[in-house]
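K.L.:
Just to be clear, the model below is a prediction. Sequence and coordinates:
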Amino acid sequence: MGFINRKQLSNSLRYIGVGVKRIPRVIKELKRKGFHFFGLVIPIIYILGLHYTTFMTRGFAVKLLGSITLGYFIWEQLRLNVPAVSEFCVKMYGHMMREKEKDRMNGVFFYLLGSTICIYFFHPLIAVSSMLFLIIGDFTAALVGISYGRTKIGNKSLEGTMAMFLVCFVLSFAMFFNQSLGEHIAFWGSLVATLVELFNPSFVDDNLTIPIIGAIAMKYMTVRLGVELPVYSNSL
């Protein structure tokens, strides 16, 4: 967010009703979570590739993303065990890491792993929706909670939770709009993903649990409702 003047950003946040005392934390969260929007590259390339190319298949996507995940796992092991690599990472992107991530695998690895698992096991519409739950839904929960949250639920807020559910539902409903009973799939997937974000145990990274458990919920609903999702000619 270096292209945005901090003063202008602060003024904009005050304009939309964010309290003055909350602004520094909101800006910090925007910098950290904003980076996560690069994760949109995966679902966008995947779904567009299935629609408009012949080389993109679930098998190809799993192999490619699995290779990237493995490479990132190796990089993380070097960061955690080689001082020179650790020092480099702290200088480059240490400000975007949570304190607990500095001596353990960070959220990017778990996002890559979760995305790979979702693409391998679930229909493309379900896989993409579950990734959006994490990238956009979780971001919304954090931003709204920090900016406007007043009703606490543990260390989260009711306002952030409601915002995440609404965003997740809109996104997934758009994905399933042309499918029979798609609103039911979207509703329950969004609700489950939101509850996972709200009650996720601290010892498990929610970059892994939100997409996978959300995808399981949507898959269950398709089976329970007898919904036949479209078959992509270049899928597995």
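P.N.:
Noted; the coordinates are in hand.

K.L.:
hey, let's count contacts and neighbours off CA atoms from now on
P.N.:
Will do.

K.L.:
can you pull out the strands in this structure?
P.N.:
Taking DSSP state E as the criterion, the chain carries its strands at 152-153, 156-157.

K.L.:
Can you name every helix or strand that the longest helix along the chain contacts?
P.N.:
Longest helix in the chain, counting residues (DSSP state H): helix 58-81. In terms of contacts (3 or more C-alpha pairs under 8 Å, 6 or more residues apart in numbering; DSSP states H and E), helix 58-81 is packed against helix 83-93, helix 107-121.

K.L.:
For the ones you listed, give me a markdown table that also has mean neighbour count.
P.N.:
Shown next, in a markdown table, are the helices and strands packed on helix 58-81 (neighbours: other C-alpha atoms under 10 Å):
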| stretch | mean neighbour count |
| --- | --- |
| helix 83-93 | 13 |
| helix 107-121 | 21 |
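
K.L.:
take a look at this one as well, against the first:
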Amino acid sequence: MSIQQQFEQIGGKFLTPAERIAEALSSIQCYIFDWDGVFNNGTKMDENGSPFSEPDSMGINMLRFSHWLKHGRLPVTAIITGANNKYAHQFAKREHLDAIYINAKDKRTTLSHLSEQFNISPGKSAFVFDDILDLNAAELCKAAFCVRRDSSVLLSDFILRNKMCDYVSANQGGNHAVREIAELIIGLIGNYDDCVNNRMAHVGVYSDYLNQRNRIDAQFEDMKGK
């Protein structure tokens, strides 16, 4: 069974054939994630905002490791959120992401800021998103992955009709959609077994990757008023 068939079997929707997504991923240098509705269902738990899950965390770590194995370097990995979310900030710091942008009400502007900051064009970026606020950035990225939400009936139809992404997840935010999308990308990169085997060993190649990753300090950018 092909990777596309496996993900279609659980309910994923490919707006772009898997082979073409794989071609696009070969030039990706940056992975960008929205927060609310992507890592969670968007519900604010307390003053810290909305949380994340460990399966999603592992997914992002393995995605970065997959990229590192394939290209010999770490990808830029960032969170762009329209809110000020303390859990997102904690996650970016803990996982040694490259950057987190908060209060990003115009994500196209934020994407431009990120591109200049890290010298990476949107044409070499992949974006994982879920809502209207994200669309003007998603359409600029080389690859885009939408997290499904059953309640957004007309938005889902709009995204499908206008082909605003390459893949719509089977799982919703809060049910490990990030993990699903990360595993899809790793599968299309073509080194899933290598990632798992090296992570199981936790020495050698994976240790080298982890040492590089852990030297990154997440940059914090407040886009309020920008």
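P.N.:
Alright, I've got the coordinates. Worth saying up front: this structure is predicted, and the values here are computed from it rather than measured.

K.L.:
Give me the TM-score for these two chains.
P.N.:
Between these two chains, after superposing, the TM-score reads 0.29 (TM-score structural alignment, normalised by the length of the second structure); 91 aligned residues with a C-alpha RMSD of 4.5 Å.

K.L.:
ok so, going back, of all the residues in the longest helix of the first structure, which ones are buried?
P.N.:
Arg58, Ala61, Val62, Leu65, Gly66, Ile68, Thr69, Tyr72, Phe73, Glu76, Arg79, Leu80 (16 or more other C-alpha atoms under 10 Å).

K.L.:
thinking again about what came up before, make CSV out of the helices and strands packed on helix 58-81 of the first structure and add distance to Ile185 of the first structure.
P.N.:
Conversion of these to CSV gives the following (distance: least, C-alpha to C-alpha, whole Å):
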stretch, distance to Ile185 of the first structure
helix 83-93, 37
helix 107-121, 16
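
K.L.:
out of those helices, which comes closest to Met175 of the first structure?
P.N.:
Closest of these to Met175 of the first structure is helix 107-121, at 15.3 Å (criterion: C-alpha to C-alpha).

K.L.:
Distance to Asn11 of the first structure added to the buried residues of helix 58-81 of the first structure, as CSV?
P.N.:
Compiled in CSV, the buried residues of helix 58-81 of the first structure are given as follows (distance: C-alpha to C-alpha, whole Å):
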residue, distance to Asn11 of the first structure
Arg58, 45
Ala61, 43
Val62, 44
Leu65, 40
Gly66, 43
Ile68, 40
Thr69, 39
Tyr72, 38
Phe73, 40
Glu76, 38
Arg79, 38
Leu80, 39
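
K.L.:
May I ask which two of the residues you listed are separated the most?
P.N.:
Arg58 and Leu80, at 31.9 Å, using C-alpha to C-alpha across the buried residues of helix 58-81 of the first structure.

K.L.:
Can you tell me how far Phe60 of the first structure is from Ala193 of the first structure?
P.N.:
27 Å (C-alpha to C-alpha, to the nearest Å).

K.L.:
Equivalent analysis for Val108 of the first structure, please.
P.N.:
In this view, Val108 of the first structure and Ala193 of the first structure are 18 Å apart by C-alpha to C-alpha.

K.L.:
just Ile126 of the first structure next, same as before
P.N.:
Between Ile126 of the first structure and Ala193 of the first structure the computed distance is 12 Å (C-alpha to C-alpha).

K.L.:
Ala217 of the first structure - nearest residue in space that isn't next to it in sequence?
P.N.:
Gly189 (5.3 Å; C-alpha to C-alpha, 6 or more residues apart in numbering).

K.L.:
list the contacts for that neighbour?
P.N.:
Counting by C-alpha atoms under 8 Å, 6 or more residues apart in numbering, Gly189 of the first structure makes contact with Phe169, Gly214, Ala215, Ala217, Met218.

K.L.:
and those residues, which are buried?
P.N.:
Using 16+ other C-alpha under 10 Å as the burial test, those include Phe169, Gly214, Ala215, Ala217, Met218 as buried.

K.L.:
and the next element down the chain from the helix or strand where Arg20 of the second structure lies?
P.N.:
For Arg20 of the second structure, the host element (DSSP states H and E) is helix 18-25. Counting by DSSP H and E, the next helix or strand C-terminal to helix 18-25 of the second structure is strand 30-33.

K.L.:
Kind regards, and thank you for your time.
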